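[1] Got a predicted structure plus its sequence, pasted below:
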Amino acid sequence: MTDTDTVTALIPDIDEVLTLLHLIDDPLVGYLQPASDTDPDAEDWQMPDTLNVQAVDRAWTRILHALPEPLTSPLRDRAGEEPVPGSYQLLTGAGYQRASLYPVAIRRADLAVMTNLLDHLRRALPTARPADHADLIEVLNEIADRRTDLDANGGARRHHFTEADVVEELAVALDLLGATDEDTALLLEAIGTPEPGTTVELRGEAVEAYERWTGRLIDRVARDRADAALIRYTV
C-alpha cells in the first residue's frame, strides 16, 4: 500500500454526518493524545504498544482536510442565500433537490490507521479486556461523558452516551469512508466529478440507489426513529 493509494468515498451534505466526522476529531482523537507541556493537567494515558495515537491524529487530520470546500465552508449555514462556493445541485425524481453527494479521495493507509484504532476500542469494551487496554476504556468513559455534555442542547431528547456509543460512531464513519458496495459504485458513476455551479440529475436505478444509500446512513447516524424521520425530511 502506497501513500497515493486511495479509495473514493461519497460524503453527503448532511449536517448530522458532517458533525459526526468532526466529533471523532474532538473529543475522540483529541482525548487519546498524550499530555503536553501546554496542558500539564491532561491525563497521560498508557496506550497499547500496537496503537500509535499520534499516527491516528495525523491520519484523521488528513481525512478531514480531504473534504471539499462545500462541506467545510462556514457559508453552509446561510439558508436561502447564494450557493456555497464549489457546490452543485443534486436532483432526483421529478426535479426534487436533494442533499448533494461529494466524491472524496481518502488514503487507504489513513483508513487502515483508523481501522486499527477501531479494533483496539472494540477490544477495550468487554470486561475481559487485554491488560494493556485498561487506560483505553478509561479514556472512552471520559469521551462518553463529554459526548453526553455536548448533547445537552438536545433538551428532553438528550442522549446519555456510553463507551459503546463512542465506538459505534467511529464504526459508522469508517463504513462511510471505506464503502465499496454496489449502491456507492452506482452513485459514484452517476455523479462523476460534479462541476461547481452545475446541476446533476439522478435517474432510474441511481435514484433508487440514492434512497437506499442515504436511508441506511441516516438510520445509523440518527438517535432514534423520530430523529431519522426528521433528517430524511431535510434531505
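    Yep, it's here.
[2] switch to C-alpha atoms for all contacts and neighbour counts from now on
    OK.
[3] May I see the buried residues of stretch 36-50?
    W45, M47, P48 (16 or more other Cα atoms under 10 Å).
[4] pretty sure the second one is touching P130, no?
    No. Shown here, M47 and P130 do not form a contact pair, counting by Cα atoms under 8 Å, at 11.5 Å.
[5] Helices of the chain, residue ranges please.
    Secondary structure of the chain (DSSP state H): helices located at 15-23, 30-32, 53-65, 69-72, 108-124, 134-150, 163-177, 182-191, 205-221, 225-234.
[6] Show me what the shortest one is packed against.
    Judged by 3 or more Cα pairs under 8 Å, 6 or more residues apart in numbering; DSSP states H and E, helix 30-32 is in contact with helix 134-150.
[7] Which elements pack onto the helix it packs on?
    Contacts defined by 3+ Cα pairs under 8 Å, 6+ apart place helix 134-150 against helix 30-32, helix 108-124, helix 163-177.
[8] and N116, how many neighbours does it have?
    For N116, the count of nearby residues is 16 (other Cα atoms under 10 Å).
[9] What separation is there between it and I191?
    Distance of N116 to I191, computed by Cα to Cα, to the nearest Å: 31 Å.
[10] let's bring in a second one:
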Amino acid sequence: MSDTSTAGDTVLALLPDIPEVLAVLDTVDDPLIAWLQPVADLGPDEEDWQLPDTLDVALVTAAWDRILGLRPEPLTRRDDEREGVPDAYTLETAATGYQRASLYPVPVPRADLAVMAGLLEHLRRALARDRPADHSDLAQILRDAADRLTEKRGYPAPRHRYEAEDLVADLETALEMLDPGQDPDAALLLEAIGTPAEGSTVTLSGAAAQAYDRWTGRLITKAVRNPTEAALTRWAN
C-alpha cells in the first residue's frame, strides 16, 4: 500500500460519482449477500444451504453494512436531490474546463475489507472446476442469484443475462474501488483531490487529469460490460 492510500487501520477508498460504476455496490448487497442469508421458516423436512464452515455470513453482512454506511451523502441521493447536500463538491479538468464526475475519498476499515476479500476467495473456489465439496451449495447460490439479477434488471426483456461469474466480477470491481492498493493512478488522484471542501471546485491538471481518465475508464469498462454502453458512460463522465 502507498502512504497516500492508507491511514492506520483504514484504507482510503476512492468512490466515483458514476451510477453505472456504483451499481456494483448494490449488486454485492442484493442479490449477492442477500442470497447468502439463512432461509427463514424452513419446514421440518427442509434443509438450508450448507455453506463452508470458514464462511461467516453474519460477519460478511455486518462488514458490508458498515462499508455501505460510509458512502458520502451525495452518492446516496438521486441527481434531483443533490442541491444543498452536505459533502458535495465539483470536479473539473483544466484542459477541457468541463465538469467531471466527482471522486470521493472514503476511509474504509481494513478489517472489513479483509472480511470481504475472504468472501471473494470463497466465491472463486465455488466457481472452480475442482471446487471443494463444501462449496457446492455456494456455487448454486451464485447461479440462482445471477438469475434473479437478470430478472430484476432486465424485466420484461433481459438485455444481459447475468452469470455467476458476473457477480464475482462485480465484487472484484467493488473491492478495487474500496482498496486501490498501490494503483499509481488512484494514489495520484487521492493526493490531488485531498479532502475537498463542501461546495468547492477541485481542478485536475496534467498527470492527475490523465490519471482520472485512465482510472475511471478502467472501472467503467469492468462495471459496464457492453462496449457501446461503456463508451457512452466514459464520454458522459
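    Happy to help now that I have it. Predicted model only: the values in this text are computed from it and were never measured.
[11] In CSV: the helices and strands packed on helix 134-150 of structure 1, plus distance to S73 of structure 1.
    Conversion of those to CSV gives the following (distance: least, Cα to Cα, whole Å):
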stretch, distance to S73 of structure 1
helix 30-32, 22
helix 108-124, 23
helix 163-177, 20
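[12] P12 of structure 1: which of these is closest?
    Checking these against P12 of structure 1 by Cα to Cα gives helix 163-177 as the closest, at 9.8 Å.
[13] quick check: angle from the closest one to helix 182-191?
    40 degrees (axes from the mean of the first three to the mean of the last three Cα atoms, to 10 degrees).
[14] For L188 of structure 2, see how far away G194 of structure 2 is.
    From G194 of structure 2 to L188 of structure 2 the distance is 10 Å (Cα to Cα).
[15] Now the aligned partner of A59 of structure 1 in structure 2: closest residue in space that isn't a chain neighbour?
    Correspondence of A59 of structure 1 to structure 2, assessed by TM-score structural alignment: A63. Leaving aside its chain neighbours, A63 of structure 2 sits nearest to D112 (4.9 Å; criterion: Cα to Cα, 6 or more residues apart in numbering).
[16] The equivalent of that neighbour over in structure 1: how many residues sit nearby?
    Aligned counterpart of D112 of structure 2 in structure 1: D110 (TM-score structural alignment). Burial measure for D110 of structure 1: 21 neighbouring residues, criterion other Cα under 10 Å.
[17] residues touching the closest residue to A179 of structure 1 other than its chain neighbours, list them.
    Leaving aside its chain neighbours, A179 of structure 1 sits nearest to A9 (6.7 Å; criterion: Cα to Cα, 6+ apart). By Cα atoms under 8 Å, 6 or more residues apart in numbering, the residues touching A9 of structure 1 are Y102, P103, V104, A105, I106, L176, L177, G178, A179.
[18] Over to L51 of structure 1?
    N116, L117, H120.
[19] Could you count how many residues lie near the aligned partner of A34 of structure 2 in structure 1?
    Correspondence of A34 of structure 2 to structure 1, assessed by TM-score structural alignment: G30. Using other Cα under 10 Å, G30 of structure 1 has 16 neighbouring residues.
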